[in-house]
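In: could you look at this predicted model? Sequence included:
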Amino acid sequence: MSAPLNIPLKEIEAVTNNFDDTNFIGAGFLGKIYKGQLPLERGLVDVAVWRLDHSFWLQELAFEKEISILSRFKHMNMVSIVGFCYEDNEMLIINERVSRGSLSRHLSDRELTWMRRLQISVGVVRALSYLHNFSIIHHNININAIFLDQNWEAKISGFEYSMRISAGNLDLAYEKLGMGTYKSDMFSMGIVLFELLCGKETFVSKEDNSFQASSAIFHYENRELHKFVDPDLFSQMDPLSFNIFQKQHIVV
């Protein structure tokens, strides 16, 4: 397993045109992401450069966690790290760019068919299962941490909140809250399943912070969850597939 490269800041500035807005492709809680093409031994590689925000007080810990997880654990449904840069107060993580960007950009996309949504769900669960086998909890699964490649295959990222647990050494308070356990990933995955099923985000309105979960459970119990689903998407679903999927998202 090859270690990530320690890439000089001047090289990253060159490929992103000094972090020019024309190369900006997204933003997360911890910072902005820029695209570029980095010359490596195997040729030009499309990369996504995550530039951590200096205002975040746990910036260094998040930086170390992301690099540590992506360096030590490899899976077809996880993003691939190329390198990093810690220079002149800059903390940069360089990953291979996933062509279609985050799932959040495609949630209501007509190209994201029901079969592709199932494919994405299976891919994310496989990656989480792989990590759980090593006692790693992701702790941040959401539609912004899931990226899609050219073939609509899921690649998970966003390991800044991840943690490793040791059997028998978990604080009981965390256990009761479902934090620091696999349950936290399963709860988050349930929300992702709901969003894939309905083709929209869990929050009805970001302005008033309204949440669809309680309404979804009510409709599920009254066998009306299909009313949340886009009619075009619902028409693609086999009834048995829909029933199995909706039960999984409620149970999870």
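Out: Done, it's in. Numbers count the residues shown, from 1 in each chain.
In: C-alpha only now, for contacts and for neighbours.
Out: Will do.
In: correct me, but residue 47 touches residue 39?
Out: No: if you go by CA atoms under 8 Å, residue 47 and residue 39 don't touch, sitting 10.0 Å apart.
In: what's in contact with the biggest helix by length in the chain?
Out: Longest helix in the chain by number of residues (criterion: DSSP state H): helix 114-133. Residues external to helix 114-133 that are found in contact with it (CA atoms under 8 Å, 6 or more residues apart in numbering): 73, 75-78, 137-138, 146, 152-156, 182, 185, 189, 193, 196-197, 233, 236-237.
In: which of the residues you listed fall in helices?
Out: When those are checked against helices (DSSP H), the matches are 182, 185, 189, 193, 196, 197, 233.
In: burial count for the closest residue in space to the fifth one that isn't next to it in sequence?
Out: Closest residue to residue 196 apart from its sequence neighbours, by CA to CA, 6 or more residues apart in numbering: residue 117 at 6.2 Å. Residues lying near residue 117 (other CA atoms under 10 Å) number 20.
In: now residue 117: how far from residue 124?
Out: According to CA to CA, to the nearest Å, residue 117 stands 11 Å off from residue 124.
In: more neighbours, residue 47 and residue 39?
Out: Using other CA under 10 Å, the more surrounded residue of residue 47 and residue 39 is residue 47, with 25 against 12.
In: which of the helices or strands spans the more buried one?
Out: Taking DSSP states H and E as the criterion, the element that holds residue 47 is strand 43-52.
In: show me what that strand is packed up against.
Out: Packed against strand 43-52, as judged by 3 or more CA pairs under 8 Å, 6 or more residues apart in numbering; DSSP states H and E, are the following elements: strand 31-40, strand 90-96.
In: so which of those strands is the most packed in?
Out: Highest mean neighbour count among the helices and strands packed on strand 43-52 (mean count of other CA atoms under 10 Å): strand 90-96, with a mean of 22.
In: return the distance of it from the chain's centre.
Out: Once both centres are worked out by CA atoms, centre = their mean, to the nearest Å, strand 90-96 turns out to sit 16 Å from its chain's centre.
In: so which other helices or strands are in contact with it?
Out: With contacts defined as 3+ CA pairs under 8 Å, 6+ apart, strand 90-96 has these neighbours: strand 43-52, helix 59-72, strand 81-87.
In: tabulate these (CSV), appending distance to residue 27.
Out: Written out in CSV, the entries for these read as follows (distance: least, CA to CA, whole Å):
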stretch, distance to residue 27
strand 43-52, 9
helix 59-72, 15
strand 81-87, 18
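In: this is the comparison structure:
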Amino acid sequence: MSSIKEFDHLRIQLKDIKWATNNFGIDNYIGGGGFGKVYKGELVISEKLIMVAVKRLDKALGQGPPEFWKEIMMLTRYKHENLVLLLGFCDENGEKILVYEYLPRKSLDFYLGDTNLSWNQRLQICIGAARGLQYLHDPEGTQQRVLHRDIKSANILLDEQWKAKVSDFGLSKFGPANQQFTFLVSNTVGTFGYCDPLYMETGYLTKESDVYSLGVVLFEVLCGRFCIENYDDFRRFLPTLAQKCYKEMKLDTIVSKSLRGQISPNCLYTFSTVAYRCLQRDHKERPSVSDIVKELEIALEYQVSSFIFLHMAKYLKISIRVPLRHSFC
């Protein structure tokens, strides 16, 4: 691990964090996860008073100093517009605290079932998350790629403009970036439902393990539901349900009802096909994140084109037929 001293410029005193969060007051509490509780507050950073998110380690939840320092090391070395920004940390009086930019819309999991979140917004969020993961897998100027190991909708944060930012790097691993396939023997970690089945069975971690998890998120966004629901049959597990419906050309039965009139057929085909490929059992059959980004951008182009055609037809009062690559309906 890098020398801890190289991060000294990011240190923030505990008294300042307590003042900013009203001593971790309940009114400042905004959420929590596997690392601990998260609070909002105002801190002076670079001589400016700004809103921040403060994540306080709770060792009872299973994470500890290794994850704390991994997060600091990761977010000081890897910076991208689609990765959350670390502003500082505190390691004082037994407390281990991470300070991030404040993202007012919290995380994607809060909006999966939100009928007000349009398909265009959802698609842009997916593209942003994929671009963040693409940067981790193919970083510029380094021979080390980052395997996140816990891609899920709760770890995709959203700013005021709905820009997606990948977060939570405490479980991540480094691997060589100059190889087509990266294999690391690893103790299995991650979140059930999102975790690559092959990784869970063998302990072999690859960059394609992150791809599987991203595919689960893509189907969550499309279907407007979490990857695991309270059913007693195969519908409980979204990856299994989505693969079955895709192969039977019945995706329209699981697409969120609020989205069914919004998605163009070509966009649906392109989006669902790349999501389906992410879930393939054989990691060699899964697309790279670069390919995922390209396909999602193509899906967006189809969506925008369809919108333009429909509005032209309405304005000119004529019927315009949008060419279909495929239909699930």
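Out: Thanks, I have it. Note that the structure is predicted; figures quoted are calculated from it, not measured.
In: tell me, what's touching residue 47 and residue 39 of the first structure both at once?
Out: The contact sets of residue 47 of the first structure and residue 39 do not overlap (CA under 8 Å, 6+ apart).
In: what does residue 38 of the first structure align to in the second structure?
Out: The criterion is TM-score structural alignment: under it, residue 38 of the first structure has residue 43 as its aligned partner in the second structure.
In: and its match, how close does it get to residue 96 of the second structure?
Out: Using CA to CA, one gets 17 Å for the distance from residue 43 of the second structure to residue 96 of the second structure.
In: what do you get for residue 112 of the second structure?
Out: Computed as CA to CA, the residue 112 of the second structure to residue 96 of the second structure distance reads 31 Å.
In: hey, which helix is longest across the second structure?
Out: Of all the segments of type helix in the second structure, defined by DSSP H, the longest one is helix 289-316.
In: looking for the alignment partner of residue 18 of the second structure in the first structure.
Out: For residue 18 of the second structure, the residue aligned by TM-score structural alignment is residue 13.
In: closest to residue 224 of the first structure out of the helices and strands packed on strand 43-52 of the first structure?
Out: When those are ranked by distance to residue 224 of the first structure, counting by CA to CA, first place goes to strand 31-40 at 39.6 Å.
In: for that closest one, packing partners?
Out: Using 3+ CA pairs under 8 Å, 6+ apart, strand 31-40 of the first structure sits against helix 9-15, strand 24-28, strand 43-52.
In: and for residue 93 of the second structure, the neighbour number?
Out: Here the count is done by other CA under 10 Å, and residue 93 of the second structure has 7 residues near it.
In: how about the nearest residue to the residue nearest to the spatial centre of the second structure, chain neighbours excluded?
Out: The C-alpha lying nearest the average C-alpha coordinate of the second structure belongs to residue 156 (CA atoms, centre = their mean; 3.5 Å). Distances taken as CA to CA, 6+ apart put residue 166 closest to residue 156 of the second structure, at 4.7 Å, once the chain neighbours are dropped.
In: check residue 113 of the second structure too.
Out: Residue nearest to residue 113 of the second structure in three dimensions, not counting chain neighbours: residue 224, with 4.6 Å by CA to CA, 6+ apart.
In: can you tell me what the residue nearest to the centre of the second structure aligns to in the first structure?
Out: For residue 156 of the second structure, the equivalent position in the first structure is taken to be residue 146, counting by TM-score structural alignment.
In: swap in residue 33 of the second structure?
Out: That one, residue 33 of the second structure, aligns with residue 28 by TM-score structural alignment.
In: grab the nearest non-local neighbour of residue 185 of the first structure.
Out: Distances taken as CA to CA, 6+ apart place residue 139 nearest to residue 185 of the first structure, at 5.8 Å, with adjacent residues excluded.
In: number of residues surrounding the one you found?
Out: The number of residues packed near residue 139 of the first structure is 22, by other CA under 10 Å.
In: what does residue 75 of the second structure give?
Out: With other CA under 10 Å as criterion, residue 75 of the second structure counts 18.
In: give the contact list for it.
Out: With contacts taken as CA under 8 Å, 6+ apart, residue 75 of the second structure has the following neighbours: 84, 85, 86.
In: residue contacts, the match of residue 156 of the second structure?
Out: Neighbouring residues of residue 146 of the first structure by CA under 8 Å, 6+ apart: 102, 103, 124, 154, 155, 156, 157.
In: just confirm residue 162 of the first structure contacts residue 179, I think it does.
Out: No: using CA under 8 Å as the test, residue 162 of the first structure is too far from residue 179 to be in contact (11.2 Å).
In: counterpart of residue 255 of the second structure in the first structure?
Out: Superposed on the first structure with TM-score structural alignment, residue 255 of the second structure falls opposite residue 229.
In: hang on, that match packs against residue 196?
Out: No: the pair residue 229 of the first structure / residue 196 is not scored as a contact, 9.4 Å apart, by CA under 8 Å.
In: of those two, who's got more company?
Out: The neighbour count for residue 229 of the first structure versus residue 196, taken as other CA under 10 Å, is higher for residue 196 (28 against 18).
In: what residue of the second structure matches up with the more buried one?
Out: Going residue by residue (TM-score structural alignment), residue 196 of the first structure aligns to residue 221.
In: which non-adjacent residue is nearest the alignment partner in the first structure of residue 91 of the second structure?
Out: The pairwise alignment with the first structure assigns residue 91 of the second structure to residue 86, based on TM-score structural alignment. The shortest distance from residue 86 of the first structure to any non-neighbouring residue, by CA to CA, 6+ apart, is to residue 92 (6.5 Å).
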